[in-house]
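>>> My questions concern the predicted model and sequence given below.
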Amino acid sequence: MTSHYDLVVVGAGPAGESAAQMAANLRYSVALVERDTVGGAVVTSGGAPTKTFREAALYLNGFEKEAIYGISLAAPPEVLFRPLTTRAHEVSAAMQQATLDRLQTFGVHLVAGSARLEDGHTVLVRSTTGEETRLHGERIILATGSRPLRPASVPFDDPWVFDTEEIMEISGRPRHILIVGGGPVGVEYATIFQALGVPVTIVDTAPQLVAMMDEEISARLEQVFRRRGTEVITGTGMASTQRDGDQLRTILTDGRELRPDALLFAAGRSVDVTALSLDTAGIEIDERGRVVIGERGQTSCPSVFAAGDVTGPALASIATDQGRQAVCGAFDLNFSVHVDRLPASAVYGMPEVARAGMSEQDCKSAAIAYEIGRCELGSTPRGLIAGEEGLLKLVFRREDGALLGVHVISQIASELVGTGQAMIHGSATIEDVLRMAYSTPTYTYGYKLAGLDAMLRFDPDVLRSMRLPSEADRV
């Protein structure tokens, strides 16, 4: 039996869910195929679990608050571990159910099983019981995501060696954990284990933690890590690791030897499309196994489109946009075809770090003259009340005062960065940043203070030549 649909989507992560929901909302008939859990890594091992761990650790541990009030209300670390893992599983289950409810509301037909292409219009789905179903789609969108990178040199068969999906199932609190990878997931889990009282060593081949962030922000994050006793080793990687009694013996590429009793490998994700039989539809992949797409998500097969990590691992927010874009490309729509070229990115450690737009390093590389405005968030009324430190950093173009970038390290950096992202989208200048009436006491008030700091660095003649207010009559 073959069922016919306007659209068949393979993969129910952020990209696939977004594509299915948008197509269904536009009254196309949609089938969505998923072999595992709807919601993808965001629900199972990435976004929800790590952020839940973070929130629970902050609440149960009173992380660093004893330094402010002089007393500790935290539960002992050995008591914390089980409630944290239980809560993370509860949130993942709730998010999965919310995803299922949304798909049902939109009228998407969910099909469970593994998929492969028979041609450019037919998807064969095999269930766990071996039952096969054929789905015919006028258009097909591939959104099968990515998985944690698992190099053959890493002994994942060891019960205390984990990838970023397996770490959710850790059975107890380790005495010392080594985290290989200083990107978002590595940093997030490093801070979680810090809050649980576990000594952490974090290793990364890049010259700084969270290499996608502004250098000054990354340096501040590293200072926080070191102050808490975490060992940070950058500019080197892991050469080998093996079991040695009740410890692991790990050799770094610079010759150093480490002796953790647990290891989390968090150094990237990979794409594997072998099971999809892409050659049956003539779909091109690149040298790293990723599906090659055009500007509207189209593959080399006219009826097949792709979105999300299967085209190259990226942020979940970008994958969501790409799913929407692929639907527009598939049905030749101009309604919402563009992917945000100025996404905000955040790392949910303790503290968080976030960015939107250009950094100092970007400006230097592009030969753009710029000025910087900074606000130490700990000196704002809200920061003094809460006893929280942080930095809000704004990057302005020197010639006209245009806001080019915003960079934050704070307990709520992921929330603060959105204000700056919206300003950049609206072509805001330093005058726009200054004239907004921000509520106080709030951390957002830091934008005004950072703007004032930047004004001190601008040449007064340059400011006068801006003919302020620029577009103050808009609001």
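Yep, it's here.
>>> going forward, measure contacts between C-alpha atoms and count neighbours the same way
Fine.
>>> Geometric centre of this structure: which residue is closest?
Leu315 (4.7 Å; CA atoms, centre = their mean).
>>> any idea how far Gly297 is from the closest residue to it other than its chain neighbours?
Distances taken as CA to CA, 6 or more residues apart in numbering put Ser345 closest to Leu315, at 7.5 Å, once the chain neighbours are dropped. Taking CA to CA, to the nearest Å as the measure, Ser345 falls 22 Å from Gly297.
>>> want to compare, so here's the second one:
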Amino acid sequence: MSFDYDLFVIGGGSGGVRAARIASGEYGAKVGLAEESRMGGTCVIRGCVPKKLMVFASAFPDAIEEAQAYGWDVQAGAFDWTRFRTRLEAELDRLEGAYRNTLTNAGVTIHDERAVIVDAHRVRLASGQEVTAKHILVATGGWPFVPDIPGKELAITSNEMFHLPALPKRALVVGGGYIASEFACILHGLGVKVSQFYRGAQILRGFDEEARGHVANAMRARGIDIHCGTDVMRLEKTASGIRAVATDGTEREFDLVLYATGRRPNTTGLGLEGLGLTLGRHGEIPVDRFSQTAVPSVYAVGDVTGRINLTPVAIREGHAFADTVFGAKPTAFDHGLVASAVFTQPELGSVGLSEEAAREQEPIEVYATAFRPMKTLFAGKQDRVLMKLIVSQATRKVLGCHIVAAEAGELIQLAAVAIGMGATKEDFDRTVAVHPTMAEELVTMRKPTRTA
């Protein structure tokens, strides 16, 4: 059978773009790609990139305060949100153009419209045109989830955060994951009075308990009003803002309510059920280790599969798919030991097992230290850094590393290399410290804090 394309990709985010580029540019496949929104997907347009730029912007008040302590005669003026947002939007336009150029230069045909799957080898575009493909890759990512409560239309999600006409004076962030916690810190750093509601017992579920507690305490010390065990029952419009009626019996008024209560796979209306595929509980597409669905010609990568919702993971999955299907190099991406960073203030970097997960698996030793870092100690601040290693008693391998500190995301990337290579605690001990740094504490902890 003759096909219009060797591969048709639905979704122009990081995973889909990587798969399309490698399949076409490196392996010579004829590739089409459809994107109904902006090229670049969640990460570039409404996720990692604009969020990290907001993180940078929100950190300057601390930097100015520290500069004063170090003898600099500097004063913080007012933050100009409109000026920042204008530059942010220009940068996103530049990045979207770069993504388009990457695809075009690789020979990929771009369709700027929605696409749905008709059958195992056929896709229908919003224009009504139908195209055939030997292989179809679904890479449509995720979408913010807002619970169905009265007044939900009064809330915004992370999608809208980067396009606010003005910053609020009072904001409520609902959720306890990394997106909620990051935006709570961003808004606070930009001068907004922030409250955060989370129905669980502690924010950042899934991360090491000691590390997440350290982050929560630091956020509270900065002035963020975190309420755990609390959820919103309803939202009501008032003359001066939005009233949030909470499960703890309180009623508070805010200028903005941001829901960051999780993301769901963006699979609604794609035609997947018509293929006979049974989706997961939240709409995720079940795939095997080669990202192949139960329909042999249909694959899926990225957040839409509900595996690990991180941009670098989607990129690696997309690349592995192209190597497998078009490069004759069967490649299954290993989802173990994926490092991650939470860009709160302070940041949390993590790779490998938490203390809780590790002790369920085998006997362990825990090495941990908390201290005031030199930079902010000199400035008279009370910040504390946490460094933590989880070690197997049997093999001596470092099973996990958790860092709470400024620039923890930068530090954990390097620790991930060592741990991915199977480094033991003795390998860490043999490494000479770089002094004076925060990171030297990772190689100077000689005695375990506890065993489990």
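That came in fine, so what should we check first? Because the structure is predicted, anything quoted here is derived from the model rather than measured.
>>> where along the stretch 201-350 of the first structure do the strands fall?
Assigned by DSSP state E, counting those that start in this stretch, the stretch 201-350 of the first structure shows strands spanning 231-234, 238-244, 247-252, 257-258, 262-265, 269-270, 304-306, 345-347.
>>> show me the contacts for the counterpart of Ala319 of the first structure in the second structure.
Using TM-score structural alignment, the partner of Ala319 of the first structure in the second structure is Ala314. Neighbouring residues of Ala314 of the second structure by CA atoms under 8 Å, 6 or more residues apart in numbering: Ser14, Gly15, Val301, Gly302, Asp303.
>>> How about Glu389 of the first structure?
Contacts of Glu389 of the first structure (CA under 8 Å, 6+ apart): Glu376, Leu377, Gly378, Ser379, Gly383, Ser410.
>>> all helices of the second structure, in order?
14-21, 41-46, 48-69, 81-105, 158-161, 178-189, 209-222, 311-326, 355-361, 374-378, 408-420, 425-430 (DSSP state H).
>>> Just say which of those helices is most tucked in.
Mean neighbours per residue, mean count of other CA atoms under 10 Å, is largest over those for helix 14-21, with a mean of 28.
>>> helices or strands up against that helix?
The contact analysis (3 or more CA pairs under 8 Å, 6 or more residues apart in numbering; DSSP states H and E) places helix 14-21 of the second structure against strand 5-10, strand 31-34, helix 81-105, helix 311-326.
>>> redo that, cut-off 10 Å
If you count contacts as 3 or more CA pairs under 10 Å, 6 or more residues apart in numbering; DSSP states H and E, helix 14-21 of the second structure packs onto strand 5-10, strand 31-34, helix 41-46, helix 81-105, strand 130-138, helix 311-326.
>>> now it: how far from the chain's centre is it?
How far helix 14-21 of the second structure lies from its chain's middle: 18 Å, per CA atoms, centre = their mean, to the nearest Å.
>>> How about stretch 165-183 of the second structure?
On CA atoms, centre = their mean, the centre of stretch 165-183 of the second structure falls 15 Å from the chain's centre.
>>> now do stretch 162-182 of the second structure
Stretch 162-182 of the second structure has its C-alpha centroid displaced from the chain centroid by 15 Å (CA atoms, centre = their mean).
>>> before we move on, what about stretch 91-105 of the first structure?
20 Å.
>>> what's the answer for stretch 120-136 of the first structure, then?
32 Å.
>>> can you give me the strands in the stretch 351-475 of the first structure?
According to DSSP E, counting those that start in this stretch, the strands that the stretch 351-475 of the first structure contains are 352-357, 370-376, 391-397, 403-410.
>>> Any chance of JSON lines for those strands, columns distance to Thr144 of the first structure and mean neighbour count?
Putting the strands of the stretch 351-475 of the first structure into JSON lines (distance: least, CA to CA, whole Å; neighbours: other CA atoms under 10 Å) gives the following:
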{"stretch": "strand 352-357", "distance to Thr144 of the first structure": "27", "mean neighbour count": "26"}
{"stretch": "strand 370-376", "distance to Thr144 of the first structure": "41", "mean neighbour count": "21"}
{"stretch": "strand 391-397", "distance to Thr144 of the first structure": "37", "mean neighbour count": "25"}
{"stretch": "strand 403-410", "distance to Thr144 of the first structure": "32", "mean neighbour count": "28"}
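>>> Turn those strands into JSON lines, columns for distance to Gln421 of the first structure.
Below are the strands of the stretch 351-475 of the first structure laid out as JSON lines (distance: least, CA to CA, whole Å):
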{"stretch": "strand 352-357", "distance to Gln421 of the first structure": "6"}
{"stretch": "strand 370-376", "distance to Gln421 of the first structure": "16"}
{"stretch": "strand 391-397", "distance to Gln421 of the first structure": "11"}
{"stretch": "strand 403-410", "distance to Gln421 of the first structure": "7"}
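>>> for those strands, which one sits closest to Leu149 of the first structure?
When those are compared by CA to CA, strand 352-357 sits nearest Leu149 of the first structure, at 23.9 Å.
>>> The second structure: matching residues for that closest one?
Strand 352-357 of the first structure maps onto residues 347-352 of the second structure, going by TM-score structural alignment.
>>> Can you find the partner of Ala184 of the second structure in the first structure?
In the first structure, Ala184 of the second structure lines up with Ala190, judged by TM-score structural alignment.
>>> and the closest residue to that match other than its chain neighbours, how many residues sit next to it?
Spatial nearest neighbour of Ala190 of the first structure, excluding adjacent residues (CA to CA, 6+ apart): Val200 at 6.5 Å. For Val200 of the first structure, the tally of surrounding residues (other CA atoms under 10 Å) stands at 27.
>>> Okay, Val200 of the first structure and Val232 of the first structure: tell me how far apart.
Taking CA to CA as the measure, Val200 of the first structure falls 9 Å from Val232 of the first structure.
>>> tell me, what's touching those two both at once?
Residues touching both Val200 of the first structure and Val232 (CA atoms under 10 Å, 6 or more residues apart in numbering) are Ile179, Phe225.
>>> Verify the stated contact: Ser14 of the second structure with Asn309.
No. Using CA atoms under 10 Å, Ser14 of the second structure makes no contact with Asn309, being 11.7 Å away.
>>> any residues in contact with both of those two?
Gly141, Gly302.
>>> thinking the match of Ala184 of the second structure is in contact with Thr201, fair?
Yes. Using CA under 10 Å, Ala190 of the first structure is in contact with Thr201, at 8.1 Å.
>>> shared neighbours, the two?
With CA under 10 Å, 6+ apart, Ala190 of the first structure and Thr201 have common neighbours Ile177, Leu178, Ile179, Phe225, Thr230.
>>> Just the closest of these to Gln104 of the first structure, please.
Ile179 (39.4 Å).
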